[in-house]
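K.L.:
sequence and computational prediction follow.
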Amino acid sequence: MQELLAYLQDPELVARFQRRCGLYLAEGSTRDHDKTRPANGAPITGEKPLGHMDGSWDHQDRNSNCRHKQDSVPVEDCRKPRYEVRNWLLHYLFLLSAGLGHEVFYITCLPWIHWNLDPFLCRRLVNMWTVSFS
C-alpha cells in the first residue's frame, strides 16, 4: 500500500500526462542559476530581489515555494517554468473545464438558470453543489 501511495505522489505522473496532452517544457526555461544570477546573487536584469520589493509586498508569501536566505537572496530560482502548447484543442478544453469551477461561472450561471430555465432546477443544482463542495 505504501508503494502505491509513493507511486501516486510521483510528480512524473503529472509530467507524463501533460506531455501526452501536448504540453511540453519550453527550451531554455531550465533553472540554471549561473545564467540568471551573478555570483553575488543579484538579478542580472536590474530587478530587485523578492525580499526588497517596493510597496506593501515586502514579505514572502507563505504559499510560495521560493525560500529566501537572511540577505534576501533566493535559495532557488523562483521563476515559473515556461511551457510550449502543441495541442491547442486539448489546451482550450482544459481551460474551459477549469473555468467551470470558478466563482464567476457560478455567479453568472446560477441566476441565468433560475431566470431562464427553471427555478426548481436551479435549487437542485445549488443543493448538489453544496453537498459536493463541502
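P.N.:
Perfect, I can see it now.
K.L.:
from here on, contacts and neighbour counts on C-alpha atoms
P.N.:
Fine.
K.L.:
neighbours around residue 83, how many?
P.N.:
When neighbours are counted by other CA atoms under 10 Å, residue 83 registers 13.
K.L.:
go on, residue 24?
P.N.:
By other CA under 10 Å, the residues close to residue 24 number 16.
K.L.:
right, and it touches residue 83 too?
P.N.:
Yes - at 5.5 Å, residue 24 counts as touching residue 83 under the criterion of CA atoms under 8 Å.
K.L.:
counting residues, which helix of this protein comes out longest?
P.N.:
helix 119-133 (DSSP state H).
K.L.:
what residues sit buried inside that helix?
P.N.:
Within helix 119-133, the residues that qualify as buried are residue 122, counting by 16 or more other CA atoms under 10 Å.
K.L.:
and here's the other structure:
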Amino acid sequence: MAALQSGAPAPADITVHGQSRVLEISFNDGARFRIPFELMRVYSPSAEVAGHGPGQETLQTGKRDVTLTGLEPVGNYAVQPSFSDGHDTGIFSWDYLYFLGSQQDKLWVDYNARLAAAGVDRDAPMAEKAGSSCGH
C-alpha cells in the first residue's frame, strides 16, 4: 500500500460515531465525509474482501449493522479498523478513505448492482468459503 502522494489531502480530524455507525473524517483540503461502517466493511482493501487481483473479490453481505470495535493508526498514512464481525485485516490509507468518502454514492450503486447480479440480499449471512487460499 503506497503512502500519500506529495500534495494529496491528509486528514485533519477523524471521529468514530458508534451510534450512527459512521466514520467522520475531514481533510486539510476542506473535504469532510461521513463514511458508513458498512461501506468501509464491504469495500475493505483486505485480501479477504478485495482478493489478490481483479475478479477475485468476495461479495460481502450481512454487514448493515457492523460496528467498529477499534481503529488503530498505521504509521502516518493509514488506519486499521477492527469490525464487530471479527474482520481486522484491511489497512485504509488516507487516499482510500478519501476515495470511499468522495465516491460513496457510486460505490453504493455498484454494491447494490453486484448484490442483484449475484441474486443475494444485502442482509443475507455470508456464505462459508471452502478452501480459502489466502489463509483468512
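P.N.:
Perfect, I can see it now. No experiment lies behind these values; they were computed from the predicted model shown.
K.L.:
tell me how the two chains score on TM-score.
P.N.:
Superposed pair, TM-score by TM-score structural alignment, normalised by the length of structure 1: 0.22. Supporting alignment: 55 aligned residues with a CA RMSD of 5.2 Å.
K.L.:
packing partners of the longest helix of structure 1?
P.N.:
Applying 3 or more CA pairs under 8 Å, 6 or more residues apart in numbering; DSSP states H and E, we find helix 119-133 of structure 1 packed against no helix or strand.
K.L.:
any idea how far residue 13 of structure 1 is from residue 6 of structure 1?
P.N.:
11 Å (CA to CA, to the nearest Å).
K.L.:
comparing the two, which residue is more hemmed in?
P.N.:
residue 13 (12 against 9).
K.L.:
how much space between that one and residue 132 of structure 1?
P.N.:
As judged by CA to CA, residue 13 of structure 1 and residue 132 of structure 1 stand 26 Å apart.
K.L.:
cool, and residue 93 of structure 1?
P.N.:
Look at residue 93 of structure 1 and residue 132 of structure 1: by CA to CA, they are 23 Å apart.
K.L.:
ok, residue 88 of structure 1 next?
P.N.:
Using CA to CA, residue 88 of structure 1 is found at 31 Å from residue 132 of structure 1.
K.L.:
rewinding a little: joint contacts of residue 6 and residue 13 of structure 1?
P.N.:
Overlap of the contact sets of residue 6 of structure 1 and residue 13 (by CA atoms under 8 Å, 6 or more residues apart in numbering) is empty.
K.L.:
longest helix of structure 2, counting residues only.
P.N.:
helix 104-118.
K.L.:
could you list the buried residues of that one?
P.N.:
When neighbours are counted by 16+ other CA under 10 Å, the buried residues of helix 104-118 of structure 2 are found to be 104, 107, 111, 115.
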